[in-house]
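Student: let's see this in three dimensions:
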Amino acid sequence: MIRIVIIILTCLMLSGCVQQRILDQVQSVHSVAFDYVDDDSVKGTLTMPKFNPDKTVDISVFQKVSPSNESFRLSANSASPKAITSGQARVALFGQELAENGVVHTINTLYRDPSVGTRLYLAVTEGKAGKFLEKSYPLADSPSLYISDLIKQNINGDNLPRTDLHYFVNQYYDPFQDPFLPLLKLSEDKVNVVGLAIFDGYKYVGKINMHQAYVFKSMLHDSDSGKYPIKFGDYSRPNTAVVETLESKRKRKVKMTSGTPVFDITIKIRGKINENIKDINLKDPKTIKKVEKEMEDSVKKNGLNMLKVLQEKHVDPLGFGSDLKHQVRGIDSSEWRDELYSRAQFNIHVKVNIVQTGITE
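Tutor: The predicted model follows:
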């Protein structure tokens, strides 16, 4: 019995030593950025933690130009003293120029890499993506934590719809829907989410701002987050109220009328106003009704304008083609994209119910 215990303890000690040696021999990627060089090459930027003897952690930045159809991690390994692993990667960024030329090879290498999780956040950047990882941010220990937490917070508490590597790939391979990603902008020592980057296949073709992103999210899926500013009052003394969504539910129906798809979109929003507005009595039910009506009209107007732009760009990130496919037999993706989508009609019905108001002295 004693011999068995000794053998087990010895194995545990040896396995611990082996594991320590393995950890000492690898470098974990926490974030990656890709920028366009030419049609055959991309410049990759990696951030990796460097653990110091005094238990502090520095962020190492590694950059390399590699063929666009080659795994950047494998390419980077050829120039790194330690094996690079991607299992802890939180975010991947694509520079605007690369996104405009297409991210097909980059996405495929990420998706085929078994060490990369499908919940990896993706985003397009205004300007060079590598610049976002070269900076330090006062609100986080590393660029990867800062940017991934920023995207997560904007999904869970603001106007971004759900998105990650898994969603993007599924949208791309769905012939009736186009992908979208968060759009980021660098401003001194902080990053702002400024809207959604809309793709036609794997190419970035346009954007919508965060105001429109609220409407986009409300049309795409049910939600319990989002903020929408409303201007009301007379033009000489306009007021702005920010309505925070408590619950948003949507229903979409489609029918064919004389060969034209007609979509009915119903959005029901329960919300609250967290702060009082100067010279406006939010205790007055008539005032609340005015805010509700103004928001209903604004969401409808912004939604119709946004859909018109998407139709003009021949992109369908909201997946209306999928609705039609499930409702009408025999519709194929070519017919939807080449003929039906451009002449589709949309009716938007919005009902807003403000159930809470914040009153301050």
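Student: contacts and neighbour counts: CA atoms only from here.
Tutor: Will do.
Student: next secondary structure after the longest helix belonging to the chain?
Tutor: Counting by DSSP state H, the longest helix found in the chain is helix 285-312. For helix 285-312, the following helix or strand on the C-terminal side (DSSP states H and E) is helix 320-327.
Student: buried residues in that next one?
Tutor: Of the residues in helix 320-327, 320-325 count as buried by neighbour count, 16 or more other CA atoms under 10 Å.
Student: make a markdown table from these and add distance to Ser28 to it.
Tutor: Converted to a markdown table, the buried residues of helix 320-327 look like this (distance: CA to CA, whole Å):
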| residue | distance to Ser28 |
| --- | --- |
| Phe320 | 40 |
| Gly321 | 41 |
| Ser322 | 39 |
| Asp323 | 42 |
| Leu324 | 44 |
| Lys325 | 43 |
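Student: compare with the first, here's sequence two:
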Amino acid sequence: MKEKLFLVVIVLVSIYLAGCTAKELKVPLEDVGMVGVMAFDYIDEDNLKLTVAIPQYSPEAKEHTQIFSVSTDLISKGIVDIESLSDKKVVLNQLRVVLINEEFARHGKVEKSIQHLYRNPEVGNKVLIAVVKGNGEEMLKGKYPDKPNINFYLNDLLQPSINTAFNPNTNIHDFIYAQTNPVFDAIVPILEKKESKIEVEGIALFKGKNMLHSLPKDEALIIQALQGRKKLAPMNLTLSNDSKGERLMMDLIDSKVKIKSNKNFDTPKLTITLHIEGTLVEFKGERENSLKTVESTAKLENDINEELEESISDFLKKLQEFEADPIGLTESFRMYYKGEWKEENKQEILSKLQWDIHVNTSIMSTGTLK
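Tutor: This is a model prediction of the structure:
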């Protein structure tokens, strides 16, 4: 009986102490700084500049956002230093965007920094990542008259949206998955500040820990199409095959891709079939006034097929030169491989890879084209 009573007392005391501890650690909301955006800028091999944007919700605040920057060798130490500047408890529960300075990315510093955030239980897996042309601190401190809050501005810009013409968004889970997967190489959108606005300029291609190259939007669209994205951004094409530089714009594009390998590791080959459907919204060239018959539309579809097949083939040759695979083409061989698939296997397949590309375009309508 005494033993049971003793256990009850111990439990009650533990609950009381736990309650007291939680009460003592509770921080008033007005004393909490919720980081919305974090930026990493390269200083040297041992140091980085850490910048954070903390929204201010008080109606008495003169600025919508507070920006703090510190030089540090450790991210956690930098957070502590920022706390001393802001006089608030800095938390990462509301972190939405991480900006990486291009120089920081090219020096192989991204993976370690993202892993630090990925292991932090305060940080969600859907935090978006972007590489910045220039300086991340300057981007956060920039003035955007029609966008009063940089936190919402960057978050909305990088979110997938049907209203966004081009958006290869990447979150920290996607990045870590690609970095630890021997089939894929990571890609991250590139942002550039242009006067009073920020634009998505293309994508950064990573190989291992380093940013390898920047790719333009048209090549990024090829990656998205071959990865199987069903809805593509508007496509701007210049037809070069006996068409005297005719130009066109297709919108509302639905796509479907099928990639099949020959399962041969000595002479690897892929058959890639891409189906796209879309609306022709603008056309400039000799056929501008003659696209009114089934035959003329079919001829244009065939010209688009040839142009896209050549563009995709040229891009795959470029990936071979880079020895990088952001699409996951080698997955079509890995699934038939017996044993552990390593980075060396991917490189070997890429170096010998051949392909047949077939594009089938269907122009569903000409929209407002006249």
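Student: just to revisit the earlier point, give me the mean distance between the longest helix of the first structure and the second structure.
Tutor: Mean deviation of helix 285-312 of the first structure relative to the second structure after superposition (mean CA distance after the TM-score superposition for the first structure): 2.0 Å.
Student: that helix: how far from the chain's middle?
Tutor: Taking the mean of its C-alpha atoms, helix 285-312 of the first structure sits 23 Å from the chain's own mean (CA atoms, centre = their mean, to the nearest Å).
Student: check stretch 211-226 of the second structure too.
Tutor: The answer for stretch 211-226 of the second structure is 11 Å, by CA atoms, centre = their mean.
Student: which residue numbers in the first structure does it align to?
Tutor: Counting by TM-score structural alignment, stretch 211-226 of the second structure pairs with residues 204-219 of the first structure.
Student: how big's the offset between the matching stretch and the second structure?
Tutor: By mean CA distance after the TM-score superposition for the first structure, the fitted stretch 204-219 of the first structure averages 0.8 Å away from its aligned residues in the second structure.
Student: same question for that stretch: list its buried residues.
Tutor: Residues 204-208, 210-219 are the ones in stretch 204-219 of the first structure that count as buried (16+ other CA under 10 Å).
Student: quick one: the residue nearest in space to the middle of the second structure and Asn289 of the second structure, what's the gap?
Tutor: The structure's the second structure has its C-alpha centroid closest to Thr170; by CA atoms, centre = their mean the separation is 2.7 Å. Thr170 of the second structure is 42 Å from Asn289 of the second structure, where distance means CA to CA, to the nearest Å.
Student: ok, now Phe322 of the second structure?
Tutor: Separation of Phe322 of the second structure from Asn289 of the second structure (CA to CA): 43 Å.
Student: more neighbours: those two, which one.
Tutor: The neighbour comparison of Phe322 of the second structure against Asn289 (other CA atoms under 10 Å) goes to Phe322, with 15 against 11.
Student: what's that one aligned with over in the first structure?
Tutor: Here Phe322 of the second structure is matched to Lys313 in the first structure, going by TM-score structural alignment.
Student: residues contacting the aligned partner of Gly195 of the first structure in the second structure?
Tutor: If you follow Gly195 of the first structure across to the second structure using TM-score structural alignment, you land on Gly202. Residues counted as contacts of Gly202 of the second structure (CA atoms under 8 Å, 6 or more residues apart in numbering) are 189-191, 214-217, 220.
Student: buried residues in the helix or strand hosting Gly202 of the second structure?
Tutor: Assigned by DSSP H and E, Gly202 of the second structure belongs to strand 197-207. Residues 198, 200-207 are the ones in strand 197-207 of the second structure that count as buried (16+ other CA under 10 Å).
Student: touching, Ile253 of the second structure and Val281? I think so.
Tutor: No: using CA atoms under 8 Å as the test, Ile253 of the second structure is too far from Val281 to be in contact (11.3 Å).
Student: which position in the second structure pairs with Lys135 of the first structure?
Tutor: Aligned partner of Lys135 of the first structure by TM-score structural alignment: Gly142.
Student: how close does the residue nearest to that match when sequence neighbours are not counted sit to Thr65 of the second structure?
Tutor: Once flanking residues are discounted, Gly142 of the second structure sits nearest to Ser196: 7.6 Å by CA to CA, 6 or more residues apart in numbering. According to CA to CA, Ser196 of the second structure and Thr65 of the second structure sit 17 Å apart.
Student: ok, these two, which is more surrounded?
Tutor: The neighbour comparison of Ser196 of the second structure against Thr65 (other CA under 10 Å) goes to Thr65, with 21 against 11.
Student: tell me the contacts of that one?
Tutor: Listed by CA under 8 Å, 6+ apart, the contact partners of Thr65 of the second structure are 53-56, 149-150.
Student: ok, 10 Å please
Tutor: Applying CA atoms under 10 Å, 6 or more residues apart in numbering to Thr65 of the second structure gives the contacts 35-36, 52-57, 140-141, 148-151.
Student: quick one: the strands in the first structure?
Tutor: Applying DSSP state E to the first structure gives strands spanning 26-28, 31-38, 41-51, 57-67, 83-85, 91-95, 121-125, 180-187, 190-200, 203-209, 227-232, 239-257, 260-273, 345-357.
Student: including distance to Pro114 of the first structure, could those strands go into a markdown table?
Tutor: Shown next, in a markdown table, are these (distance: least, CA to CA, whole Å):
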| stretch | distance to Pro114 of the first structure |
| --- | --- |
| strand 26-28 | 14 |
| strand 31-38 | 16 |
| strand 41-51 | 18 |
| strand 57-67 | 20 |
| strand 83-85 | 10 |
| strand 91-95 | 15 |
| strand 121-125 | 16 |
| strand 180-187 | 22 |
| strand 190-200 | 25 |
| strand 203-209 | 24 |
| strand 227-232 | 37 |
| strand 239-257 | 36 |
| strand 260-273 | 39 |
| strand 345-357 | 41 |
